[in-house]
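**Q** Structure for this input, please:
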Amino acid sequence: MNTDVVLAAMSAVEMREGFADGSLSPVEVHDAVQVIIEAREPVLNAFWRRDAESSRTQAKASEKRWTQGEPLGPIDGVPVTLKENIARAGVPMPSGTAGVIPTVPERDSPITERVVQSGGVVLGSTVMPDWGMLSSGVSSLHGITRSPWDPSLTTGGSSAGAGAAAAAGYGPLHVGTDIGGSIRLPGTWLGLTTLKPSLGRVPLDSPYPGRSAGPLCRSADDVALLMSIIAGFDPRDWTALPPADIAWNDLRFDPRGLKVGLQVDAGCGLPVDDEVRATVEHAATVFRDAGAMVDPLEPFISPTMLDELDTFWRVRSWHDYHRLSSEQKLKVLPFIVQWVHGGADVPGARVLECYQTIMTMQHATVAATERFDLVLSPVAPMMAFAAEWPMPFGTADLGMAHIGFTAPYNMSGQPAASVNAGFSQDGRAIGVQISGRRFDDLGVVRAARWFEHHRPEAARPNWPIHSSEQETNR
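**A** Down below sits the predicted model:
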């Protein structure tokens, strides 16, 4: 196999071990990853801003530290990408839309600071769709981001660039954000292991109800490693959880005796595809056969809850859109323009009703799942769709009919991971969502790692990492 591919396909854990024993150089890894990026980026379109010269300088500094036996931290020398809405000092933040004058932050976000302080080699900022309100890689500013598995298919979104970068081998560690599924949706459609952490576990510059930041990786080991860096208290996030001593390096897990819920009907939104349902049910069988007590979990949110969450988000985005000049409005993605107009004339009392419904969803999610250690479900009711579609239903306006399984855990603040559980007959990845009790991020990552090692052999991704322009399917 091509040496560049071998190095780019390594996990962060493997890279760190190689750096420590001197068998691997951060510069060697960086240059190999750049070969992959140069070959694939013209098609995949994962980056908003990338500076290979700057990142190579970072890699050379890391190489010197390792040679001197003085690494800054556990990810010193490991390539990392950050979603464009994660502030990097001096790097414009357009939120995926051509309709705004981008904010240029003067200071790194808490996440960026921690990655840099640990020696991570920041390759650049990855793209997102307009305002992060699409579950695809379609953006008025960036164009279309495509799946490394098959460029005709979506990456999912809104952490579209992060997902594409992870699956394609642009380094092993990638940080995205998630307000209703934006980490886990790329996870399921790209075969990744991801984590939407508990609300407040990873500090943000601008917290918002339901919003989290977390890892998109090719393994749970790397998810845990990245969480050990980016999790923790920061006073800039007024929702941040207090400091906690979490043993991210201890991923031992025994499913025997655990209470596991199996939910295959969200109670709202689009119906679940038969192959998705069968894959998730088989994942539950893997836990059951290992001694877990698996019981069905009936739907606990309603179509009204999902519709009113959608209305609340439309009003918020309408507020952003309405403030733009006439010229700027013409640059926003037409699908988003249509969607935000659904929030144009919503009375204040109605907005408050929607907010109260979100609180009802939060209560319903915690109450329904409290008796389980873990809950298994689909991530999305469908598999990856056409890359050109802004949503899984094309250009139709069906609101948020695809996030009935993911959004509840954003509202409740519970941790939820995605792990590849199989492939469809035509080769598309299908993930299972593993959610846990509030604040049990480590338990969820442990379960994800255990499942990675016990899932069927056919469910293990053969990552589409290569250094030529020839696109390959699984």
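
**Q** contacts and neighbour counts: CA atoms only from here.
**A** Will do.

**Q** which other residues reach the helix or strand hosting Leu195?
**A** Under the criterion DSSP states H and E, the helix or strand holding Leu195 is strand 193-196. By C-alpha atoms under 8 Å, 6 or more residues apart in numbering, the residues outside strand 193-196 that reach it are 177-178, 183-184, 187, 212-220, 223, 415-420, 445, 448.

**Q** and after it, which helix or strand comes next?
**A** Scanning forward in sequence from strand 193-196 by DSSP H and E, the next helix or strand is strand 212-217.

**Q** Going by contacts, tell me the helices and strands next to whichever helix or strand comes after that following strand.
**A** As assigned by DSSP H and E, the chain's next helix or strand after strand 212-217 is helix 220-230. Where contact means 3 or more C-alpha pairs under 8 Å, 6 or more residues apart in numbering; DSSP states H and E, helix 220-230 is packed against helix 12-21, helix 110-117, strand 173-178, strand 193-196, strand 212-217, helix 441-454.

**Q** Packing partners of the helix or strand just after the third one?
**A** Going down the chain from strand 173-178, the next helix or strand is helix 184-190, by DSSP H and E. Using 3+ C-alpha pairs under 8 Å, 6+ apart as the contact definition, the elements that helix 184-190 packs against are helix 160-168, strand 193-196, strand 416-423, strand 429-436.

**Q** please redo it, this time with the cut-off set to 10 Å
**A** With contacts defined as 3 or more C-alpha pairs under 10 Å, 6 or more residues apart in numbering; DSSP states H and E, helix 184-190 has these neighbours: helix 160-168, strand 173-178, strand 193-196, strand 212-217, strand 416-423, strand 429-436.

**Q** one more to put side by side:
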Amino acid sequence: MNALLKLTIRDILDLYEQRKLSPSEYWQAVEGRIDAFEPHVQALYLYDPEDARRQAAASTERWARGETLGVLDGIPVTIKELIATRGQPVPLGTAAVDLVPAAEDAPVAARLREDGAVIFAKTTCPDYGMLSSGLSSFHPLSRNPWVLSQNPGGSSAGAAAAGAAGFGPLHIGTDIGGSVRLPAGWTGLFGFKPSQGRIPVDPYYVGRCAGPMTRCVEDAAISMATLSRPDWRDGTSLPPNDFDWLDRSLDLKDMRIGVMMDAGVGLAAEPEVVDAVTAAARLFEAAGAQVVPVAPVLTRDMLDGLDNFWRARFWGDIEKMPKEKRALILPYIYAWAEGGAHVSGVDAVRGFNQTMEMRKAASKLFAMVDAVISPTNPVVSYPADWASPTNDPARPFEHIGFTVPWNMSEQPAASINCGFSQSGMPIGLQIVGPRYADLLVLKLSQAYEEWSGGVRNWPEPPHAR
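**A** All right, here's what the predicted structure looks like:
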């Protein structure tokens, strides 16, 4: 069973094709892993093994007939609970939301279903997806499989925990300021935030993207053929792409790569993080790239303006809630949101305008470089029950300095493991490409994974250690 859990999507599909493994047999291995590890990491919501068995059996029959639906037919997948699935509630991570079944699948869920993926669970997130943590007023506390006392990050907390724990090869998160990349960095996964509109989302929100979280780059690349199909419900949805997501051709000799070690604002990168990213930069240089230091794009005015805009927008969403409902929101989130009551309309617009300043600064930087590498997270780790690395609602976004600019500039960015701390925690390297150069980010990530060898020894359930 353990050997099956180490397979990549390509491995699994090859075995399906050769009739050496069926989707039902593979699902049984994943189900056993969930039974062993889920009580410790608490990554899943609406987990339904009986329905997963039914889906896997249907896929097994399709493979036997040679009538598969798509490239992910029979591949177990989780979806972050913020992404609607037909007939199931979307609690948004909070006890304050009424549990009303969704009328239809959001674009990501629809594409996965069309291709025959086995959607076996949703994954946990904090209240309204507004924390980099597994802390929630609705879900149990999600934990990092590497060290259970530590935080998996967020807001795609459950997706990260599920991926690192081995609950199948593919987990879909969402990212508005780093919520795919941050937890991927803290759990050793590859997390990909594509260009705005590359993976359609509904509802749309400024900077909000969906993206795959996987144990290797190729698994994410394979999933993009499915996830990137357009959907009219997202007004930013891009036209169908005509490129091969698995194309690995890359010539680094004429490439200029910027190394950003200072986010410009917020928490400074810890020494172990700096050392790991510096070592990664040397590998790009050894491969022929011109590696140059670059200044940050983010400023205090930009981050504080975004904070004001997010607070005002969120307060507008909840201020008309009955008081007894508002009282159910995680206190940390509510304390942060209350600040929005004092943001004027003019100040909220000024805050939003700072997203345009981020875009301009990013555009200026990418006029000089072909890609940027940086730390994903400034800190190695923090306790599981903290709401963020600062655990301070007055300083809620001090850890997103390396990640949030690329949401607002709509550029593709990924996090890939680049080593481990002395305490045994993963460290993430962020790779950023120009707008719409999603394939370049995947190629650079694939090259780095081949140089580094990737993560070889993933966490095991406590009783199996």
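
**Q** Spatially central residue for the first structure, please.
**A** Ile183 (2.0 Å; C-alpha atoms, centre = their mean).

**Q** Can you tell me the closest non-neighbouring residue to Ala312 of the second structure?
**A** Counting by C-alpha to C-alpha, 6 or more residues apart in numbering, Gly340 is the residue found nearest to Ala312 of the second structure once chain neighbours are left out, at 4.0 Å.

**Q** Surely the one you found touches Gly305?
**A** No. Using C-alpha atoms under 10 Å, Gly340 of the second structure is not in contact with Gly305, being 11.8 Å away.

**Q** Which residues are in contact with each of those two?
**A** Common neighbours of Gly340 of the second structure and Gly305 (criterion: C-alpha atoms under 10 Å, 6 or more residues apart in numbering): Arg311, Ala348.

**Q** Looking at the first structure, name the residue matched to the residue nearest to Ala312 of the second structure.
**A** Alignment note (TM-score structural alignment): Gly340 of the second structure maps to Gly343 of the first structure.

**Q** And for that match, the neighbour number?
**A** 20 (other C-alpha atoms under 10 Å).

**Q** next one: the one 4 residues further on
**A** Counted with other C-alpha under 10 Å, the neighbours of Pro347 of the first structure add up to 11.

**Q** just Phe420 of the second structure next, same as before
**A** So Phe420 of the second structure, with other C-alpha under 10 Å, has 18 neighbours.

**Q** With Pro299 of the first structure instead?
**A** Pro299 of the first structure: 17 neighbours (other C-alpha under 10 Å).

**Q** Let me know the secondary structure of the counterpart of it in the second structure.
**A** Under the alignment (TM-score structural alignment), Pro299 of the first structure pairs with Pro296 in the second structure. With DSSP: H, G, I helix; E, B strand; the rest coil as the basis, Pro296 of the second structure sits in coil.

**Q** Give the full set of residues in contact with Pro296 of the second structure.
**A** 259-265, 361-362, 365, 401-402, 405.

**Q** for His322 of the first structure, same thing?
**A** Lys329, Val340, His341, Ala344.

**Q** what residue of the second structure takes the place of it?
**A** His322 of the first structure maps onto Glu319 in the second structure, by TM-score structural alignment.

**Q** that older thread, where in the second structure is the aligned partner of the strand holding Leu195 of the first structure, by residue range?
**A** Under TM-score structural alignment, the match for strand 193-196 of the first structure is residues 190-193.

**Q** Now that stretch on the first structure. Mean distance?
**A** Averaged over the aligned pairs, stretch 190-193 of the second structure sits 0.6 Å from the first structure after superposition, using mean C-alpha distance after the TM-score superposition for the first structure.

**Q** now Pro209 of the first structure, nearest residue through space, not along the chain?
**A** Met411 is the one closest to Pro209 of the first structure (C-alpha to C-alpha, 6+ apart), at 6.9 Å.

**Q** residues in contact with the aligned residue in the second structure for that neighbour?
**A** Under the alignment (TM-score structural alignment), Met411 of the first structure maps onto Met408 of the second structure. Met408 of the second structure is in contact with 176-177, 196, 206-208, 306, 354-360, 362, counting by C-alpha under 10 Å, 6+ apart.

**Q** now swap in Ala161 of the second structure and tell me
**A** 37-38, 41-44, 123-124, 134, 142-146, 151-154, 167, 171, 183-184, 186-189.

**Q** Tell me which of those fall in helices.
**A** Among the contacts of Ala161 of the second structure, the subset assigned to helices under DSSP state H consists of Phe37, Glu38, Val41, Pro183, Ala184, Trp186, Thr187.

**Q** Next up, the contacts around the closest residue to Thr194 of the first structure other than its chain neighbours.
**A** Leaving out its chain neighbours, the residue that sits closest to Thr194 of the first structure by C-alpha to C-alpha, 6+ apart is Leu216, at 4.5 Å. Neighbouring residues of Leu216 of the first structure by C-alpha under 10 Å, 6+ apart: 81, 159, 162-167, 172-177, 183-184, 186-187, 192-196, 222-223, 226, 417-418.

**Q** same question, Asp275 of the second structure
**A** Counting by C-alpha under 10 Å, 6+ apart, Asp275 of the second structure has contacts Ala269, Ala281, Pro375, Cys418, Gly419, Ser421.

**Q** Most neighbours out of the residues you listed, which is it?
**A** Pro375 (32 neighbours).

**Q** residue range for stretch 160-173 of the first structure in the second structure?
**A** So stretch 160-173 of the first structure sits over residues 157-170 in the second structure, by TM-score structural alignment.

**Q** Verify the contact between Pro49 of the second structure and Gln28 for me.
**A** Yes. Contact criterion C-alpha under 10 Å: Pro49 of the second structure and Gln28 qualify, at 9.4 Å.

**Q** what residues are shared contacts of the two?
**A** With C-alpha under 10 Å, 6+ apart, Pro49 of the second structure and Gln28 have common neighbours Ile34.

**Q** The second structure: which residue goes with Val122 of the first structure?
**A** Match for Val122 of the first structure (TM-score structural alignment): Ile119.
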